[in-house]
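K.L.:
3D, please:
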Amino acid sequence: MTAVAPATALPVSDPDPARRRARRRASRRNTLSALLFLSPWLVGFLIFTLWPLIYSAYLSLTDYDVINDPNFVGFDNYVELFQDPKIAQALGNTFFFTFIQVPLYVVVSLALALLLNRAGRSAGFFRTMFFLPKMTPPVAVGILFLLLFNGQNGLINTVLGTIGIHGPAWTTDPAWVKPGLILMSLWTVGASVIILLAALQNVPEELYESARIDGAGFWRQSLSITLPMISPALFFIVVVNTIAGLQTFDEAYTAFFGAGNTTYSNDAALFYVIYLFQQAFQFLHMGYASAMAWILFFLIMIVTAVQLIVSRRVVYYEGEAPK
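P.N.:
The predicted structure follows:
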């Protein structure tokens, strides 16, 4: 007796051509509606992001002064960039600022978030107070920096003087310019505090209760429960603030380079984006500035990629086994 092979199930198409055409029309209408809703973003992305990105890549290969037509020079701008001593100085200032400021920023944000998490009913008021400085325009923060950190009669040195400490010349001593800017950047920790507070409030209380039953103290609970559970929020803050630190411009430019300022130690506050701005809009070296922008783009990509690789070992996401 010959065995009969089982029939293979085949996709059944609608035998009615009218219904098939109706479904295709409905699908096209849905696609068109989606594109219509997305069109403002798509147009904005194409005009204000993608096209400038492509055009700046072209300009980085030219000698362009805005007035005359671009003159193609190949990779000469990149060769000159690596021979420019100001580039090394600006990168050094930028990396020093970023890799000191970001950990300090995260520590202060976490400390304030932990305090707010225990504030009870008053947490809403303090949450608003911490966030308000974030609304301050960066130019105002730069001016405020000069007022607070003035070595002669600034508020910071006046307070230090009341306890017998002779404050440094924050705005004129090159050794103290960047530390002063780092301290001033803590003015805007409010947004990170709110993010971390939300993460802390989402940690299940049952975990702490179990830890207390097992005899775990505050530090053991913090290391074994709090930090792992809020590690995604911490990682987000580290990445975002690292990118922002590598693009530092507003406050430092306002304090040390604005309105033809030549009174202070400008070179100590010469960050990479400030030097890029000078090349583009003061010296009109648009091609050179475009090359600088692409170098910064690749540096940020590399730093972010390293952070993403490290995060695989130290960041815990819900549903995963702790690393």
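K.L.:
only C-alpha atoms from now on, for both contacts and neighbour counts.
P.N.:
Noted.
K.L.:
please report how far T94 lies from V238.
P.N.:
Distance of T94 to V238, computed by CA to CA, to the nearest Å: 16 Å.
K.L.:
who has more neighbours out of the two?
P.N.:
Higher neighbour count among T94 and V238: T94, with 22 against 19, using other CA atoms under 10 Å.
K.L.:
quick check: which element contains the more buried one?
P.N.:
T94 is part of helix 85-117 when elements are defined by DSSP states H and E.
K.L.:
that helix - contacts with which helices or strands?
P.N.:
Applying 3 or more CA pairs under 8 Å, 6 or more residues apart in numbering; DSSP states H and E, we find helix 85-117 packed against helix 123-131, helix 174-185, helix 190-201, helix 227-246, helix 272-277.
K.L.:
now the second one, please; I'll put the structures next to each other:
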Amino acid sequence: MRPENQSRVSEFLLLGLRIPPEQQGLFFALFLCMYLTTVLGNLLIILLIRLDSCLHTPMYFFLSHLAFSDISFSSITVPKMLINMQIQCQSITYAECILQVYFFIFFGCLDSFLLAVMAYDRYVAICHPLHYTTIMRNELCIILVAGCWVSSCAQALLHTLFVDQLSFCAGTTIPHFFCDLAVVLKSSCSDTSLNELLILTEGGLIFILPLSVILGSYIRMALIILKLPSLKRVSKALSTCGSHLFVVFLYYGTIAGVYYFPSSGSSKDKDMIASLMYMVVTPMLNPFIYSLRNKDMKHAFQKIFRTENIPWCR
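P.N.:
Modelled structure (predicted):
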């Protein structure tokens, strides 16, 4: 039987998470709380950075964009998943699915690029502290962030256009809770070898380059710190970079597990759990990692939400 062309397929069926009916309400409340925490926490970061002039520095400029990206990254999938869980309807239109693929790639790449830029910023701050303000000037920060946005848009558009050329059979089911690129390709009736080659080569390059910048920056920082060992210096470096490294390993580790070391056909639940980690858990943790462990953010919170006006800027 000849597969129907994609233009005649109006919707797909998302199988979603395998949750027993009696536990649907519990998991709905859990994911709703996690999503609200993600949105409110990251909005708070953006608000604090916007209102407090003490936080108008390159590091917090990049952090504000990461916070916005995390909100958007979760918002493209979690609300749809919550709606489907509530109304027990797993369908998604073809247009919505393609949009999910595009914005999933877009904000996923944006997160990756911003994490690399933030690692470079920490490298300059620790390895070249006397020249930090000269190197990380406003113009460079704007160029770096603009490059992240433009590059992410180009990556998302490239992969989405290739997906849009595929054909899908009527009644196609997607064994996931959102239109993940890899799962959508496996659900297609067309030959996806070109798409898979694109993911492994060009997509792999986009995965490796930011990770190389991050690891290279931290290796260089470690060498500098070890040359001049000091408890105060080590403590400052760990407080500055430890949180960022934790986010990096959580984010890249789960993505690598899904796309480059996928589970077997009988263990797809593991891939969905890994997807939940970088789609839901990591964006939710970022406000706690970058705020609760950050003295400047705590001070900014106190200045804005308390009556005292303490001059915290140094």
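K.L.:
could you tell me the TM-score of the two chains?
P.N.:
Aligned and superposed, the two chains score 0.29 in TM-score terms (TM-score structural alignment, normalised by the length of structure 2); 152 aligned residues with a CA RMSD of 6.6 Å.
K.L.:
quick one on the thing from earlier: okay if I get the helices and strands packed on helix 85-117 of structure 1 as a markdown table plus distance to F297 of structure 1?
P.N.:
Shown next, in a markdown table, are these (distance: least, CA to CA, whole Å):
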| stretch | distance to F297 of structure 1 |
| --- | --- |
| helix 123-131 | 29 |
| helix 174-185 | 23 |
| helix 190-201 | 24 |
| helix 227-246 | 10 |
| helix 272-277 | 11 |
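K.L.:
which one of those lies nearest to F45 of structure 1?
P.N.:
Ranking these by proximity to F45 of structure 1 (CA to CA) places helix 227-246 first, at 20.4 Å.
K.L.:
please point out which parts of the closest one sit buried.
P.N.:
For helix 227-246 of structure 1, the neighbour count (16 or more other CA atoms under 10 Å) marks 227-235, 237-239, 241-243, 245-246 as buried.
K.L.:
and if you look at stretch 102-110 of structure 2?
P.N.:
Result for stretch 102-110 of structure 2 [16+ other CA under 10 Å]: buried residues 102-110.
K.L.:
tell me what the helix or strand encompassing Q221 of structure 1 is packed against?
P.N.:
Following DSSP H and E, one finds Q221 of structure 1 within helix 218-221. Here helix 218-221 of structure 1 touches no other helix or strand, going by 3+ CA pairs under 8 Å, 6+ apart.
K.L.:
contacts for that helix?
P.N.:
The contact list for helix 218-221 of structure 1 (CA atoms under 8 Å, 6 or more residues apart in numbering) reads 208, 211.
K.L.:
for it, list every residue counted as buried.
P.N.:
Those would be Q221, for helix 218-221 of structure 1 by 16+ other CA under 10 Å.
K.L.:
how many residues are close by V184 of structure 2?
P.N.:
With other CA under 10 Å as criterion, V184 of structure 2 counts 22.
K.L.:
same question but for Y272 of structure 1, I mixed them up
P.N.:
By the measure other CA under 10 Å, the count of residues near Y272 of structure 1 is 26.
K.L.:
swap in A22 of structure 1?
P.N.:
11.
K.L.:
do S109 of structure 1 as well
P.N.:
Other residues lying near S109 of structure 1 total 25 when counted by other CA under 10 Å.
K.L.:
ok, it to S185 of structure 1 distance?
P.N.:
12 Å.
K.L.:
in whichever strand or helix holds L285 of structure 2, what counts as buried?
P.N.:
Using DSSP H and E, L285 of structure 2 falls within helix 282-287. Along helix 282-287 of structure 2, these residues count as buried under the neighbour rule (16+ other CA under 10 Å): 282-287.
K.L.:
for the stretch 101-250 of structure 2, just list every one of the strands.
P.N.:
Ranges of strands in the stretch 101-250 of structure 2, per DSSP state E, counting those that start in this stretch, are 173-174.
K.L.:
which residues of it fall in helices?
P.N.:
For the stretch 101-250 of structure 2, applying DSSP state H, counting those that start in this stretch gives helices covering 132-135, 138-164, 181-186, 193-198, 204-227, 231-259.
K.L.:
TSV for these, including distance to E96 of structure 2?
P.N.:
Listed next are the helices of the stretch 101-250 of structure 2 as TSV, based on distance: least, CA to CA, whole Å:
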stretch	distance to E96 of structure 2
helix 132-135	43
helix 138-164	12
helix 181-186	13
helix 193-198	20
helix 204-227	25
helix 231-259	22
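K.L.:
give me whichever of the ones you listed is most buried.
P.N.:
helix 181-186 (a mean of 18; mean count of other CA atoms under 10 Å).
K.L.:
ok so, going back, shared neighbours, S109 and S185 of structure 1?
P.N.:
Here S109 of structure 1 and S185 have no joint contacts, going by CA under 8 Å, 6+ apart.
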